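**Student:** Got a predicted structure plus its sequence, pasted below:
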Amino acid sequence: MKKTSILAATLSPLLLASSCGSTGSGDSPPTQASPSGETGGAWDGGFVTTEHGSFAEPWAAAFVPGTAMLFVTEKAGTAKIVDTANDRVIPVTGLPEVDYGGQGGLGDVAFLPSQSASTIGRRAIYLSWAEAGEGDTRGAAVGRGELVCAASDSCRIDGLEVIWRQTPKVSGRGHYSHRLVLSPDEQHLFVASGERQKQTPAQDKQSHLGKIVRLTLDGSPAGDGAIGGALPDIWSMGHRNILGIDFDAQGQLWEVEHGPKGGDELNLVRRGQNYGWPVRSNGVNYDGSDIPDHSADDGFAKPAVSWTPVIAPGNMIFYTGDLFDGLAGDLLIAGLKTEAIVRVATDGDTARETARYDMDNRIRQIVEGPDGALWVLEDGDGGRLLELRP
């Protein structure tokens, strides 16, 4: 382990330029964030940062419930478990075949918090990935299996089977989204389904593209007729590229998504709501053509926060611990373009950015550890795993 310098907090007036384009990998190339000013909350905003190794294009991470073991996915199709107590790295087998390229590859990972034990043992695991289709097509997939760690030096996933597929499969390698979150009562799995850079399907009720879907734990549709005439698993629609999704302490579901050139959005997700893409956006198209901004009378759900210039989110979590005094209940967003952690305070159905913490690198993922420490994955090949403490 290697300790690095304290990182100071910065307030948020200086936001930076565009997030993901209409072609290519979709996440903007590195730029340096611009620090300024004060901090928010009782905690003073500084981090003591400890390095815990590096990974090949890490994309997501989750602690195995009840343990100090962090499961890390790598985009090209590999995964590792890090024993954060001693930095021992355990390879994982039994992973799916992924369609790697652009934004595609192995995606998110989720566990049932109730399956907590003092050892890893055997428990359910959910994974998402990009899956090839016929011809030059592909789409997101979600699978469920069992994580088994019978030996100290290896783990495997048994019985992994696809429980949901994004339909239709289309050309291109962008905007899969495929972020996963389990409802607080562990009765439902919510899947972020990006619009695959195709725009108009986000308004098509018979397409998964540009939607949030709700499933039972076995993958059965559970949209419960949220949108009349829509596929039975669709919960909300009119989304672009959702890269963060989580529940707050009140059980409300929030998501953060990439806008086009401007207009990144934080949304409170309500059953059956339409969030407007591509009919409405507070950004513009990459060719400079106009997209009407959200307005009070447009009939669409409005973002709680909109960013222009963008933050280019990697993921987001609501912090629940007490290690960082005053942070509990706030939302933390991994910033790719901003190379920062963006802090947002929510109050009911409203939200506002309160601080920005400069990380000097593109941040793909934030995870809260068992004792309240923050674990951060940098983006790209050689992305470091960092442990952040006050």
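**Tutor:** In hand now; what should we look at? On a predicted model such as this, the values are computed, not experimentally measured, just so you know. Residues are numbered from 1 along each chain as shown.
**Student:** only C-alpha atoms for contact and neighbour calcs from this point on.
**Tutor:** Fine.
**Student:** quick one: contacts for residue 240?
**Tutor:** Counting by CA atoms under 8 Å, 6 or more residues apart in numbering, residue 240 touches 175, 194-195, 197, 199, 202, 210, 257-259, 277-278.
**Student:** and if you look at residue 364?
**Tutor:** By CA under 8 Å, 6+ apart, the residues touching residue 364 are 58-60, 313-315, 334-336, 376-379.
**Student:** Can you lay out the contacts of residue 240 as TSV showing neighbour count?
**Tutor:** Formatted as TSV, the contacts of residue 240 follow (neighbours: other CA atoms under 10 Å):
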residue	neighbour count
175	30
194	32
195	28
197	25
199	18
202	29
210	34
257	26
258	31
259	31
277	23
278	22
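**Student:** Show me which of these is closest to residue 344.
**Tutor:** Closest to residue 344 out of the contacts of residue 240 is residue 257 (14.5 Å), distances taken as CA to CA.
**Student:** Next up, a structure to set beside the first:
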Amino acid sequence: MIRRLALVALLASPACSAQPQAQSQPANGDAAASGQAFVPPQPASASKPVPKNAPQDASIKNVPATAGKANLPATAQPFTIQKIGQFEEPFGMEFLPGGGLLVTEKAGALKLRHADGSVVTVSGVPKVEPGGQGGLLDVAIAPDFADSKYVYLTYSEPGEKGSALALARGTLATPNPARAALQNVSVLWRSGSNGPGGQFGARVAFSPDGQYLFLSSGERQRFSPAQDPEQLLGKILRLTLDGKAAPGNPMYAEGGVRAMTWSTGHRNPYGLAFAPDGRLWETEMGPRGGDELNLIEAGKNYGWPVVSNGDNYSGQPIPDHPSKPEFEAPKLWWNPSISPGGMIIYTGDLFPQYKGSAFLAALSGQALIRVELNGATARPAEQWDMGARIRDVIQAPDGAIWLLQDDGALDRLTPKG
């Protein structure tokens, strides 16, 4: 993504249809032989109503979190805001070479905003299951888009047993400014565990070398799947560009779901971005409080729902992260909630003082939040009151910062003065 602008300089460096029945798959989850995306077995519990509270473990003694709280008072905005567009319940956006912008609308429409501001609907989008937190979600272009024209979409896919997160890919055709279509669309990956619940996660980020696709998969408000190694829910996945398990993953040799898993113990990961140094950062919605900024590392378990620096919506407590130090704790956390949405790590020249900083969209916080990153450490820097729920943030080719509001407004931020 041009969230991926942060990655371009690193490319040479290290670093549809109804849900099918699960088929017998090769050990590493590569379903190429069957011509289908790998789908894990359907758990019996997946179609049950979502539980009210996280499972309790009476043996855990709560140790309160005392470090890393990141809530800040609002400060004066250093930018000018220009409204440049309007969409219907948008979720994600992605710049194209030449300045065009793809925007997803949760009801199922993909829009192409040309550089001159005109907007067309892209045909050929897979059928989605809209409603609640589901629908058409993230959009990303392939690292080799200039040649392949590949566009990736994540969405809640309808199925006989309920919806599930899916990842599809098609080629973008734009024969003239008034027409655009996705062609040869195929589903590359499905989470399985079809059933009720929101919190799909669904963010896509590409590795700095352009060889792998990282996908965030939420736990669908079901709690326990985040700790179940046989479910693709509540995980960060590392996949090939074709949606298969990526060689080198921590449990690749074990096959199936485990082969795809990069990290586990996540709730609702709504932001995913690589820093210029190759580190992968993630923002995650907690329950009532406990929103997180995490440094994502291979094989780590981030603790949900066993620990959290927030509580259940009912008020029932959840032990704080220090209660179980074997789990990876967030670098920063927010309580009260800010409800983080999308995230970028800024690399542009228009705001040179912010190079290397993370920018977090905040929904319930109605804010844009800047976090200073320094290697593996993070420090809350500024929080700007935007007066609206901010769904996504992206860096434009000229270094401006563009925001998508939950009410559909598209804003362009440039320096004051």
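**Tutor:** The structure has been received and is ready for your questions. All figures in this text were calculated on a predicted structure; none of them were measured in a lab.
**Student:** where does the TM-score land?
**Tutor:** The TM-score (TM-score structural alignment, normalised by the length of structure 1) is 0.85; 345 aligned residues with a CA RMSD of 2.0 Å.
**Student:** hmm, back to that, top of the contacts of residue 364 of structure 1 by neighbour count?
**Tutor:** Using other CA atoms under 10 Å as the neighbour test, the contacts of residue 364 of structure 1 are led by residue 313, with 33 neighbours.
**Student:** Grab the nearest non-local neighbour of that one.
**Tutor:** Counting by CA to CA, 6 or more residues apart in numbering, residue 335 is the residue found nearest to residue 313 of structure 1 once chain neighbours are left out, at 4.9 Å.
**Student:** my guess is residue 290 of structure 1 meets residue 281, correct?
**Tutor:** No - using CA atoms under 8 Å, residue 290 of structure 1 is not in contact with residue 281, being 9.3 Å away.
**Student:** Those two - which one has more neighbours?
**Tutor:** More neighbours surround residue 281 than the other of residue 290 of structure 1 and residue 281, with 27 against 13 (other CA under 10 Å).
**Student:** Spit out the contact partners of the residue mapped onto the more buried one from structure 2.
**Tutor:** Alignment note: residue 281 of structure 1 maps to residue 308 in structure 2; criterion TM-score structural alignment. By CA under 8 Å, 6+ apart, residue 308 of structure 2 lies in contact with 286, 290, 318-321.
**Student:** try residue 97 of structure 2
**Tutor:** Shown in contact with residue 97 of structure 2 (CA under 8 Å, 6+ apart): residue 146.
**Student:** same check, this time on residue 372 of structure 2
**Tutor:** 356-358, 378-381.
**Student:** And the furthest pair within those residues?
**Tutor:** 356 and 380 (13.2 Å).
**Student:** what's the helix or strand encompassing residue 383 of structure 1 packed up against?
**Tutor:** Using DSSP states H and E, residue 383 of structure 1 sits within strand 381-389. Strand 381-389 of structure 1 sits against strand 47-56, strand 374-378, with contacts defined as 3 or more CA pairs under 8 Å, 6 or more residues apart in numbering; DSSP states H and E.
**Student:** just these: most buried one?
**Tutor:** Comparing those by mean neighbour count (mean count of other CA atoms under 10 Å), strand 374-378 comes out on top with a mean of 25.
**Student:** residues in structure 2 aligned with it?
**Tutor:** Using TM-score structural alignment, strand 374-378 of structure 1 pairs with 401-405 in structure 2.
**Student:** again with stretch 252-269 of structure 1
**Tutor:** So stretch 252-269 of structure 1 sits over residues 279-296 in structure 2, by TM-score structural alignment.
**Student:** quick check, residue 278 of structure 1 in a helix?
**Tutor:** No - Residue 278 of structure 1 is assigned coil when assessed by DSSP: H, G, I helix; E, B strand; the rest coil, not a helix.
**Student:** wait, doesn't it sit right on residue 200?
**Tutor:** Yes - with contacts counted by CA under 8 Å, residue 278 of structure 1 reaches residue 200, the gap being 6.3 Å.
**Student:** mind listing the strands for the stretch 101-250 of structure 1?
**Tutor:** For the stretch 101-250 of structure 1, applying DSSP state E, counting those that start in this stretch gives strands covering 106-111, 122-132, 138-151, 154-165, 177-182, 188-193, 211-216, 234-237, 241-247.
**Student:** re earlier: contacts for the match of strand 374-378 of structure 1, please.
**Tutor:** Contact with stretch 401-405 of structure 2 is made by 90-92, 361, 388-396, 410-414, as judged by CA under 8 Å, 6+ apart.
**Student:** mean offset of that stretch relative to structure 1 (after superposition)
**Tutor:** With mean CA distance after the TM-score superposition for structure 1, stretch 401-405 of structure 2 departs from structure 1 by a mean of 0.8 Å once superposed.
**Student:** one step back: tell me which of the strands of the stretch 101-250 of structure 1 sits nearest to residue 21 of structure 1.
**Tutor:** Nearest to residue 21 of structure 1 among the strands of the stretch 101-250 of structure 1 is strand 241-247 (11.0 Å), distances taken as CA to CA.
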